[in-house]
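Novice: Pasting the sequence and the predicted model now:
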Amino acid sequence: MFGLGVQELLIILAILLLIFGPKRLPQLGNALGRTIKGFRKGVQESDEKESSEDPQIPKSSP
């Protein structure tokens, strides 16, 4: 996952815990999850829209 090991992830989590506190951290995780879900949905809809707009070009044999 992005070239991060367990130690790096624990350090990042500890820093976030110090900055935001234990009460706010779950809210931030929830917001991040919703953001990622929305981004993936937007990308998927964009891909579906592009594939439906592109006409299928028939392949001809040489």
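Specialist: Alright, I've got the coordinates.

Novice: Please count neighbours and contacts with C-alpha atoms only from this point.
Specialist: Will do.

Novice: so how far is residue 17 from residue 33?
Specialist: 17 Å (Cα to Cα, to the nearest Å).

Novice: Alongside the first one, take a look at this:
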Amino acid sequence: MGSLSIWHWLIVLVLVALVFGTKKLRTIGGDLGGAVKGFKEGIKEVETATHAERAESPRN
């Protein structure tokens, strides 16, 4: 009842590939990668804007 071994994960991976097909999994992976990339770009924009606001604001 402990954690799953590498063999359990390989069996699950094979079953998922059989159910969804490799093309569909590739598409989902690409979409997920694009979403992560967009999220990182959004974070960089917010950080840049925050740094610019701090640089412009007068220090007390």
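Specialist: Arrived safely. Bear in mind that the values here come from a model prediction, so they are computed numbers and not experimental data.

Novice: quick check: longest helix of the second structure.
Specialist: Secondary structure of the second structure per DSSP state H: the longest helix is helix 22-56.

Novice: helices and strands around that one, which ones?
Specialist: Applying 3 or more Cα pairs under 8 Å, 6 or more residues apart in numbering; DSSP states H and E, we find helix 22-56 of the second structure packed against no helix or strand.

Novice: what about the most centrally placed residue in the second structure, distance to residue 15 of the second structure?
Specialist: The structure's the second structure has its C-alpha centroid closest to residue 36; by Cα atoms, centre = their mean the separation is 4.1 Å. Residue 36 of the second structure is 26 Å from residue 15 of the second structure, where distance means Cα to Cα.

Novice: host element of the closest residue to residue 25 of the first structure other than its chain neighbours?
Specialist: Once flanking residues are discounted, residue 25 of the first structure sits nearest to residue 17: 6.7 Å by Cα to Cα, 6 or more residues apart in numbering. Using DSSP states H and E, residue 17 of the first structure sits in helix 6-20.
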